[in-house]
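Novice: my questions concern the predicted model and sequence given below.
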Amino acid sequence: MNAQIEQDLEAQDSISNIENNNIFQVKFFKALSERGIENYEKAGEILESLKKEHSEKAVIYFQLGLNYFDLEQNNLALEHLEIADQLKPNDFDIREALFKVYEQQKNYIKAIELASDLALKKPEYYEILANLYLITEQYPKAIDALTKAEQKQGFDVHKDQLREVIYEAYNKPKKAISYYQKRVELEPYNPLNAIRLTRFLIQSEQYRKALETSKSLIDNHPHFTRAYVLKTQIHLKLDEVQQAFDALEVVVSDRFLEENYKVKAIEYVKSYVENHPEYQEAFVQVLNVASKTAENSASFLDLGLFYFENDKPRALENFKKALAQNPQDFQILRYISILELQLNKPEAAIETVDQALEIFPTQAVFMLIKGQALVEQTQYNAAESVLLEAESYIFEENNLMLQLYESLQRAYKGLNEEEKSNTYQAKAKQLKDKLK
């Protein structure tokens, strides 16, 4: 259900001077009462009967528009609100309701036109207008509207986030840099301004200036560890690898920094090391240091991923440490169960999968792993049951479905059901050819 367009009784009085007609008043306020308890259909029926007798009253069309909007009948809502607007031009409440219908219908030209007028009376519409300009890719107008919102209402987190999104979409980092340089001067106490300035300096490949900004940020806000995330990236851009590792160590060792920032810094370095394998050992050492001090699973998870292809026992060891710190993580449970199966530990894999299925009961990937482990244990009947259950949750022709067909083929072969085994073997071959 769409959000209701709420109006109090004062708003209704402002739209139309209701005549002192007892019958009209009784019916009209009955309609308002029905609307008040969200009985929009009943309210609409009463108002439709009043419309026949009082076709000149804007308030009836207005209320009908509101009810049809809440019933998600937007065409009827628009029809009645436009009539109300004609009968009582420039009424704020009617035009605000019209705006919401246009916005819902994605008629952005009309929505922008109305929002521009509504903003003159209600400044919060400047921010709404900025978002509409962003949607329609009118970036200079979006920035202008947001600037007006800031002038009228001041800065806040939501406006700052919207502005950053606009600048990102606009893809003109120089304009963003100019703005955030002024914000840093205006609000030196707010480290997020310097963070955003640094990001756009990196985007425009002004790495030395970005480094200077990040260093200044750290000097002014020494406990704001997020600055080191960008510092890691900048040093790598400048091929200053040791400084990047030093910054990474600060990031991953901070017990209070959110995990997503740590993962981001790790990804920067991992990407660099993939192209410069001579730094792999140094990278692992930093992660090992972090894993001993951090209270989150980021370092262990990344060590697990790092060893996944080349040292599966060490990968499994690190994934288990990550799981101990984050026992309901889908990806960690998946990696552990896969590795246990690959390391010929089917009983352990089944135990891990059963733990996962208690949290994610409809995840076919865990059912598939359990079925494969049961096949390895020659428990073919149990494997058939769990694999057929997994089949009911796989809807796309992908690698997961291919593995399922191959596993069912093995299960039925173990059960000496050659016909079914051949059927799934054929399905697997057909799907494999399709996925090539």
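Specialist: Noted; the coordinates are in hand.
Novice: from now on I want contacts and neighbour counts done on CA atoms only, so please keep to that.
Specialist: OK.
Novice: all helices of the stretch 201-350 of the chain, in order?
Specialist: Taking DSSP state H, counting those that start in this stretch as the criterion, the stretch 201-350 of the chain contains helices spanning 207-220, 226-237, 241-253, 259-275, 280-293, 298-307, 312-325, 330-342, 346-359.
Novice: adding mean neighbour count and distance to Arg95 as columns, could you present those helices in JSON lines?
Specialist: JSON lines is the format used below for those (neighbours: other CA atoms under 10 Å; distance: least, CA to CA, whole Å):
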{"stretch": "helix 207-220", "mean neighbour count": "18", "distance to Arg95": "46"}
{"stretch": "helix 226-237", "mean neighbour count": "24", "distance to Arg95": "44"}
{"stretch": "helix 241-253", "mean neighbour count": "22", "distance to Arg95": "51"}
{"stretch": "helix 259-275", "mean neighbour count": "17", "distance to Arg95": "43"}
{"stretch": "helix 280-293", "mean neighbour count": "17", "distance to Arg95": "57"}
{"stretch": "helix 298-307", "mean neighbour count": "23", "distance to Arg95": "51"}
{"stretch": "helix 312-325", "mean neighbour count": "20", "distance to Arg95": "53"}
{"stretch": "helix 330-342", "mean neighbour count": "20", "distance to Arg95": "48"}
{"stretch": "helix 346-359", "mean neighbour count": "18", "distance to Arg95": "48"}
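Novice: out of those, the one nearest Ser407 is which?
Specialist: For Ser407, the closest of these is helix 330-342, at 13.3 Å, according to CA to CA.
Novice: which elements pack onto that closest one?
Specialist: For helix 330-342, the elements it packs on are helix 312-325, helix 346-359, helix 364-376, judged by 3 or more CA pairs under 8 Å, 6 or more residues apart in numbering; DSSP states H and E.
Novice: would you turn those helices into CSV with distance to Thr136?
Specialist: Converted to CSV, those look like this (distance: least, CA to CA, whole Å):
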stretch, distance to Thr136
helix 312-325, 43
helix 346-359, 41
helix 364-376, 40
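Novice: those: which one's closest to Asp70?
Specialist: helix 346-359 (36.8 Å).
Novice: report the inter-axis angle for the closest one versus helix 330-342.
Specialist: Comparing the axes of helix 346-359 and helix 330-342 via axes from the mean of the first three to the mean of the last three CA atoms, to 10 degrees yields an angle of 160 degrees.
Novice: putting a second one here so we can go through both:
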Amino acid sequence: MKIKWPFIFAFSVLLGNTVTVLAQTEPEEIKVEGDKFQDFFYESIFQKSIENYDKSLVALEQCLKLKPNEATIFFEMGKNYLYSKDYKNAYSSFEKATQIDPNNKWFWVGMYDVCYETKDFNQAIIIVNKIIPFDSEYKEDLVSIYMLTKQNEKALTLINELNEKVGKTERREMYKMEILSEGKYQNSEIDNLKEQIDKNPKEESNYIALIFLYSNNNEEGKAEDVAKKLEREIPESVWAHVSLFKSYLEKNEGANAVKSMNIVLGSSKIDSKIKHRVLNEFLIFANANPQFVPDLDHAIGYFKNDKSVNVAKEIGKFYYNKQQWEKAIKYYELSEKDISEVDLETNLLWLQANTELKQFEAVLKKSMTMIDTYPAEPQFYYYAGMANNQLQSFKKAKDILEMGLDYVVENKNLEINFNIQLGEAYNGLGDTSKKELYFNKANQLLKEKK
């Protein structure tokens, strides 16, 4: 809604009209009538300013007796009725003002305000179209009302018109995305974007929008053609490479994909979510094409300052889930270089990956270090005990497992594993009764799980 009519403007219009009319009156009558009119008018303005709308209206009624065809008085009455939430009389008053003077924008704005307050949006459309010849900025209001009344086709047409004439706005772009989420409007938007590209081949945003539309419709060939055209017209455009990267992967053109990936990841213009998506797609590609793993390692460097996601850790998880333990370990170790704090999850995953590879000395060394950092975390005691058992240091295994068991709370799987390892430790120490005790505890817990 636009700025309302200021008092100074209202009063100047009123006085201007008064002078015109009174110029035809006898001098003796001018003073008396003019004084009365101004007194009533000032009284109405004063009462309105202190929110005594009823008294303001009484004063305006007196003004009308003196000047029954004064549009400004009807406008002032409309404002008082509107502030009082008497919408029927407000609309009627503003409408009378427009009937007397249809060329005053603010009289129409008054009617629009009433329509908006009462949510009569269909009538608001009619009124806004009356205002637009006076003030084209009200086309922005018209877009919003079209959206409220679900007239998406009219809204899209007007959005495209405004985008071309006055430039894009965040709100209009949001509306446009909402409209285009319905497939039936996408063909007309594709035609519009093609036309805009022909008119202004150096406007990057139109290429980007068209690429996304084609991609969403699974028309990857057309998206690639647009991306290549964008690259030709605007060689410095990084957005062309977002689309080209995907196309190169699909064609198994690894070298070209790497080139486009590095341009995308190195750009400050590209949102981090898109960068993560690009890296994830390349990770899958590199897993199937190991010769590109060094390029993957290089790509991780672009995310060193990314506080939202530890990229190396996530790559480690990818390989961990595929049971590619050595690769998982490599990226877990890389991930620790990029963070200042010790990460509990990463270290536990690292320990398990090394356990799978039977690298028990490494497991023992790491787990003992982690006990110093997390003295109440039982899983590190478990790994230390298990590693000592595997290295046949049964006394050390027993001591550390008994110590760690006190920290196990409501974790039946971990409790089972502790009892199994304690059984193994006592077996190694030749204590058959203790061995049976802990193995039996483990079996009992397994039964309880079922």
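Specialist: Happy to help now that I have it. None of these values were measured; they are calculated from a predicted model.
Novice: about what we covered before: quick one: which of the helices of the stretch 201-350 of the first structure is nearest Leu114 of the first structure?
Specialist: Each of those has some distance to Leu114 of the first structure by CA to CA; the shortest is helix 259-275, at 39.9 Å.
Novice: that closest one - contacts with which helices or strands?
Specialist: Partner elements for helix 259-275 of the first structure (3+ CA pairs under 8 Å, 6+ apart): helix 226-237, helix 241-253, helix 280-293, helix 298-307.
Novice: of all those, which one comes closest to Ala77 of the first structure?
Specialist: Of all these, helix 226-237 comes closest under CA to CA, at 48.3 Å.
Novice: which strands or helices does that closest one pack on?
Specialist: Helix 226-237 of the first structure packs on helix 191-203, helix 207-220, helix 241-253, helix 259-275, going by 3+ CA pairs under 8 Å, 6+ apart.
Novice: I'd like these as CSV, with distance to Lys370 of the first structure appended.
Specialist: What follows is those, written out as CSV (distance: least, CA to CA, whole Å):
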stretch, distance to Lys370 of the first structure
helix 191-203, 45
helix 207-220, 49
helix 241-253, 34
helix 259-275, 30
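Novice: how many neighbours does Leu162 of the second structure have?
Specialist: 18 (other CA atoms under 10 Å).
Novice: what's the answer for the one 4 residues further on, then?
Specialist: Residues within reach of Val166 of the second structure, counting by other CA under 10 Å, total 9.
Novice: what's near enough to touch it?
Specialist: Contacts of Val166 of the second structure were listed using CA atoms under 8 Å, 6 or more residues apart in numbering, and none were found.
Novice: against Val128 of the second structure, how distant is it?
Specialist: As judged by CA to CA, to the nearest Å, Val166 of the second structure and Val128 of the second structure stand 19 Å apart.
Novice: how about Gly301 of the second structure?
Specialist: 54 Å.
Novice: can you check Val114 of the second structure too?
Specialist: Taking CA to CA, one finds Val114 of the second structure at 12 Å from Val128 of the second structure.
Novice: who has more neighbours out of these two?
Specialist: Set Val114 of the second structure next to Val128 and count neighbours by other CA under 10 Å: Val114 wins out with 26 against 21.
Novice: follow-up on the earlier one: now distance to Gly414 of the first structure too, for the helices of the stretch 201-350 of the first structure, in a markdown table please.
Specialist: Formatted as a markdown table, these follow (distance: least, CA to CA, whole Å):
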| stretch | distance to Gly414 of the first structure |
| --- | --- |
| helix 207-220 | 62 |
| helix 226-237 | 53 |
| helix 241-253 | 49 |
| helix 259-275 | 43 |
| helix 280-293 | 43 |
| helix 298-307 | 34 |
| helix 312-325 | 29 |
| helix 330-342 | 19 |
| helix 346-359 | 17 |
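Novice: Phe24 of the first structure: which of those is closest?
Specialist: Of all the helices of the stretch 201-350 of the first structure, helix 346-359 sits nearest to Phe24 of the first structure, with 58.1 Å by CA to CA.
Novice: neighbouring contacts of that closest one?
Specialist: Against helix 346-359 of the first structure from outside (CA under 8 Å, 6+ apart): 328, 330, 333-334, 336-338, 340-341, 363, 366-367, 369-370, 373-374, 376-377.
Novice: for the counterpart of His221 of the first structure in the second structure, give its distance to Lys168 of the second structure.
Specialist: Aligned counterpart of His221 of the first structure in the second structure: Ile234 (TM-score structural alignment). Taking CA to CA as the measure, Ile234 of the second structure falls 20 Å from Lys168 of the second structure.
Novice: try Tyr112 of the second structure
Specialist: Distance of Tyr112 of the second structure to Lys168 of the second structure, computed by CA to CA: 25 Å.
Novice: neighbour count: those two, which is higher?
Specialist: Tyr112 (25 against 14).
Novice: now do the contacts for the more buried one.
Specialist: Counting by CA under 8 Å, 6+ apart, the residues that Tyr112 of the second structure touches are Ala124, Ile127, Val128.
Novice: these two touch, right, Met1 of the second structure and Glu140?
Specialist: No. Using CA atoms under 8 Å, Met1 of the second structure is not in contact with Glu140, being 9.5 Å away.
Novice: those two: which has the busier surroundings?
Specialist: Neighbour count, other CA under 10 Å: between Met1 of the second structure and Glu140, Glu140 has more, with 17 against 10.
Novice: quick check: which element contains the more buried one?
Specialist: In this assignment (DSSP states H and E), Glu140 of the second structure forms part of helix 139-148.
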